[in-house]
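In: what's the 3D shape of this:
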Amino acid sequence: MPVDIWLHGTLTARVTLKSAGRKVVLEYTDEARSRYRGGAPILSCSLPAAHGTTAPSATRAYLEGLLPEGRALETAASRLRGVELDSAGAPAAPSDAVALLAEYGRECAGAVVVAPAESGPPSGGHPSSPLGDVELADLVRNLPTNPLGADPGREIRMSLGGAQDKLLFTRVAGNWCRPIDGYPSTHILKPTTVWPHSAENEALVLTLSRACGLSSNDVWIEQIADTSVLVTERYDRILGDDGVVHRLHQEDMCQAAGVRPKDKYLIGRPSDRMTRVLREFAASPIREALAVYRQVAFRALVGDEDGHGKNYSLVHTEGGVTAAPLYDSLCTLAYPDLSGTMGAQIGTQRSLVKVDRQALAEEARAMGIPAAAAAEAIDELIDNVRSGAADLSPTLTEGWPAERIIETILGRAQRLESGQPLGGAKPSPPRGTLDAATQRRRR
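Out: Okay, the predicted model is just below:
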């Protein structure tokens, strides 16, 4: 089944399958080529519009990047006849990814809407009636069997990347509503996972990221179904003065570099493919490289090993791509079962406990960032993390052992300032990625 991709209400591309579903082709429409002129990417940095059709491998990576991962993808695939996943849990063939997006792609990351070909323009949808406490609790409890809160039978067709369980809701006048028929969601709700206090941990770290100027969206904790739930305002949604929710066009770094989600931990150092994308498509490559570098350094500082290619993103603007705000970050050093091996190495270091100013400076140099600017960025992060930790609200720190994480982060800041390796935990034997460890804990 071919699918159409809509961007800001414009039919932008059609995706078709060849070779019995083993090859996927994306072709931009004449209207899209006319509207998006000047060589700027339309859907993705990896899918140039200069040629008639895009590369099948990059097209597959882009489409798979719109889908969830892990248990959520397994559940969604199990409900569609003929859809298969491979041994790594990824769509077995391009036809499987296309079938999943045809069913679930009305509300995706960024501004794209995916629908069956010839089905016409997206209706725009509407929010549901406000959800009551019982409905909210049921949706949280049923997340393992109802990922994202999607329900195609009620025209709630949503798809969002990532392996952690989450719900997508629209906030209307302080109430939670379900986005129906492609209506934009405004918030992501992530219940505490198999990792104790993961919701509180992430809320604390994301609050520190705001203190560092790396993000500006609101985060808080709600108690739903006797579970702590992280609530994050979506940075790719803007509420207009007229009350209308607008989508921002964005993509993650794996999509931009043509890397499939299952290879997100293999994208390489920030100075590798991510920086090459910025050099080609950013209006100010050094400025955006510095923005990404600050996020890389922040993740190292707070003890977050999960900085893979899907945890960095780009926002598309008329002038070129810009670094998206930081998201999906928590102190993984709080969990001894994890290895402390970073999703992308910094300089010559792969271990969270061994990163130091030299490794960070080496990475900055490879990214083309002036040494003085990189050093100033590190000093500012240290100062802002300290002041942010001092200003944390009791609503974020009470009722769980927040002081352990705060002490870990502040200790790492002190060591980084003095030129020592970040430290903060005893390195453990490699045990795979955070995603793999999460799957083992669920069994």
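
In: rest of the way, CA atoms for contacts and neighbours
Out: Will do.

In: List the buried residues in the strand or helix carrying residue 34.
Out: Residue 34 is part of helix 30-35 when elements are defined by DSSP states H and E. For helix 30-35, the neighbour count (16 or more other Cα atoms under 10 Å) marks 32-33 as buried.

In: Tell me which other helices or strands the helix or strand that it is followed by touches.
Out: Moving toward the C-terminus from helix 30-35, the next helix or strand (DSSP H and E) is helix 56-65. Judged by 3 or more Cα pairs under 8 Å, 6 or more residues apart in numbering; DSSP states H and E, helix 56-65 is in contact with strand 23-28, helix 94-104, helix 253-257.

In: who touches the last one?
Out: Around helix 253-257, the neighbours that count as contacts under Cα atoms under 8 Å, 6 or more residues apart in numbering are 44-46, 58, 61-62, 65, 260-261, 264, 267, 273-274, 277, 309-314.

In: Please give the structure of this sequence too, so both can be compared:
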Amino acid sequence: MTTLDVFLEGVEDPIGELLKLDSGSLRFRYVRDDPPHPISLSMPVREEPYDDVAARAFFDNLLFENIQREQVMQRHRLEFGDTVGLLRYLGKDCPGAISVVPQGDGPAKVPGQFATDYDVIENLDQIMISLRDTRRLPLETSDPSPLAGVQGKIALTRLPDGRFALPKPGLNVPTTHILKVPRRQDMRQVEHEHLLMEIMGDVQNHPVAQTSIFGEGDLQALLIKRFDRVIDGHSVRRLHQEDFCQALGLGPTLKYQRAGDGEDTFSAKRVGQLLDKLGAPAGARQAFLEGTLVNLLLGNTDNHAKNHALLYYGPRPELAPFYDVVPTILDGSVLHQLSFDIGSACMTDDITPEDLITFVEALGYRRMIPALKKRLGAITANIVGRIPDMRGPARKRIGDAIAEQAQWVAAALELDLDIPERDLVVIVRP
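Out: This is a model prediction of the structure:
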């Protein structure tokens, strides 16, 4: 049997243990009954251990499929499904404030002090070029916080004077920002995502991740401020977060509704049940509904369970800011099926007024009252009103995506809107 300690930053002793039994199955158990909060809504604090299904669903989602995981698998001859074996080497820097380390090693994560714990980056241009051209960091640059995704990324820290820095070697202190650098041919993705994040923030009331464009020409990046950090004067600490796959007890391969079966799926009903457990369920429900509508209108059909998260400021979590709002409908190489059904519809152009009502009720509303429908209509009209301004090499395609999506959303809301005619977007169907 192999045992790993599970820590939360700021708590000196382990709050739990992850065990791999001789049979290969996993168990997780809390070793104290007074942690500041559970590690997941899917695993409330209790004395009885959690079985393989529950433990694997949460901890598998901590393991990104990136180059570091591949290197660890090859170096230590580990199988892809050896969760405990992989976390033994990769668990020091899991997402959020959690860490999973060999038994007896002590806490892996500590708060950072800007004045003493970071080295200023002197070669940021070279790092960006390497990420753009190879999707990897230069050999001499260590990765302080490996990240998921297909784009080249690096986690870094912005110091109070504006300079960028990395944690000093051997210190597992927090980073504050993520820098995403696309390939040269995909450089417009930077402006697209930044624009969509701005629109998302403008038209609904829930917070969004703060973004800015860094660089110019054929060397640009999207700079994203991490929302799971708390800066207090000259120090920074992590907040625990979990994505919706973890909170719903779903493995990482079940991030789309179409991948699940029965109750084990990312569906509106399951999301509604999850939102009921939050610190402010009514506000979270309204935010999720409006965020879903805006994602649809902006052409983001890849709004899956790992692109939603919860933040733990206290015992009951809150809905995290929205992030990863990208116009996937412009990508003709991916499926444009919705990440979760709207009523019985799995494509935007299939949504009917009845589907919207069913979706709203599945999220936990008693019914679609006139005021709620009016609010959704106002958001739709606001976004449609931006289409004429979407011109030029980078923004025209965004206008095309909005025009394509808005015609179906407006019909489902029974709105009479003057939607400008734009070039049609090619829809990729199942």
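
In: just to revisit the earlier point, return the most buried member of the helices and strands packed on helix 56-65 of the first structure.
Out: For these, average neighbour numbers computed from mean count of other Cα atoms under 10 Å are highest in helix 253-257, which has a mean of 27.

In: Which other helices and strands does the helix or strand following it contact?
Out: Moving toward the C-terminus from helix 253-257 of the first structure, the next helix or strand (DSSP H and E) is helix 275-281. Counting contacts by 3+ Cα pairs under 8 Å, 6+ apart, helix 275-281 of the first structure is packed against helix 285-302, strand 320-323.

In: Give the aligned equivalent of residue 198 of the second structure in the first structure.
Out: Aligned counterpart of residue 198 of the second structure in the first structure: residue 207 (TM-score structural alignment).

In: That match reaches residue 219, doesn't it?
Out: Yes - judged on Cα atoms under 8 Å, residue 207 of the first structure makes contact with residue 219 at a distance of 7.1 Å.

In: And those two? Which one has more around it.
Out: Taking neighbours as other Cα atoms under 10 Å, residue 207 of the first structure and residue 219 compare with residue 207 leading, 26 against 20.

In: With residue 336 of the first structure as the reference, measure out to the more buried one.
Out: Residue 207 of the first structure sits 23 Å away from residue 336 of the first structure, going by Cα to Cα, to the nearest Å.

In: cool, residue 395 of the first structure as well?
Out: For residue 395 of the first structure, the distance to residue 336 of the first structure equals 26 Å [Cα to Cα].

In: now residue 355 of the first structure
Out: Counting by Cα to Cα, the gap from residue 355 of the first structure to residue 336 of the first structure is 18 Å.

In: These two: which has the busier surroundings?
Out: Remark: of residue 355 of the first structure and residue 336, residue 355 carries more neighbours, 23 against 12, as counted by other Cα under 10 Å.

In: Grab the nearest non-local neighbour of the alignment partner in the second structure of the more buried one.
Out: Counting by TM-score structural alignment, residue 355 of the first structure corresponds to residue 351 in the second structure. Ranked by Cα to Cα, 6 or more residues apart in numbering and with sequence neighbours excluded, the top spatial neighbour of residue 351 of the second structure is residue 345, at 5.3 Å.

In: re the thing from before, any idea which of the helices and strands packed on helix 275-281 of the first structure gets closest to residue 427 of the first structure?
Out: Between residue 427 of the first structure and these, the tightest spacing by Cα to Cα is seen for helix 285-302, at 14.4 Å.

In: Report the aligned residue range of the second structure for that closest one.
Out: Against the second structure, helix 285-302 of the first structure falls on residues 281-298 (TM-score structural alignment).

In: the helices in the second structure, which residues?
Out: Ranges of helices in the second structure, per DSSP state H, are 52-60, 67-75, 83-90, 124-134, 188-203, 244-247, 268-275, 281-297, 353-362, 370-384, 392-412.

In: could these go into a markdown table alongside distance to residue 2 of the second structure?
Out: As requested, the helices of the second structure are exported to a markdown table (distance: least, Cα to Cα, whole Å):
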| stretch | distance to residue 2 of the second structure |
| --- | --- |
| helix 52-60 | 14 |
| helix 67-75 | 17 |
| helix 83-90 | 8 |
| helix 124-134 | 36 |
| helix 188-203 | 43 |
| helix 244-247 | 23 |
| helix 268-275 | 32 |
| helix 281-297 | 39 |
| helix 353-362 | 42 |
| helix 370-384 | 52 |
| helix 392-412 | 51 |
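
In: out of the ones you listed, which comes closest to residue 172 of the second structure?
Out: Across the helices of the second structure, closest to residue 172 of the second structure is helix 83-90 (Cα to Cα), at 12.3 Å.

In: who's in contact with that closest one?
Out: 2, 4, 18-20, 56, 59-60, 63, 69, 72-73, 78, 100-102.

In: Same question for stretch 274-283 of the second structure.
Out: 41, 247-248, 284-285, 316-319.

In: ok, now stretch 175-189 of the first structure?
Out: 106-107, 113, 122-131, 154-158, 166-171, 229-234, 237, 245-247.

In: Do I have it right that residue 266 of the second structure meets residue 305?
Out: Yes - when contacts are counted by Cα under 8 Å, residue 266 of the second structure is listed as touching residue 305 (6.6 Å).

In: so what sits against both of these two?
Out: Common contact partners of residue 266 of the second structure and residue 305 (Cα under 8 Å, 6+ apart): 245, 255-256.

In: need the contact list for the aligned partner of residue 317 of the second structure in the first structure.
Out: Using TM-score structural alignment, the equivalent of residue 317 of the second structure in the first structure is residue 321. By Cα under 8 Å, 6+ apart, the contact list for residue 321 of the first structure reads 278, 281-283, 314-315.
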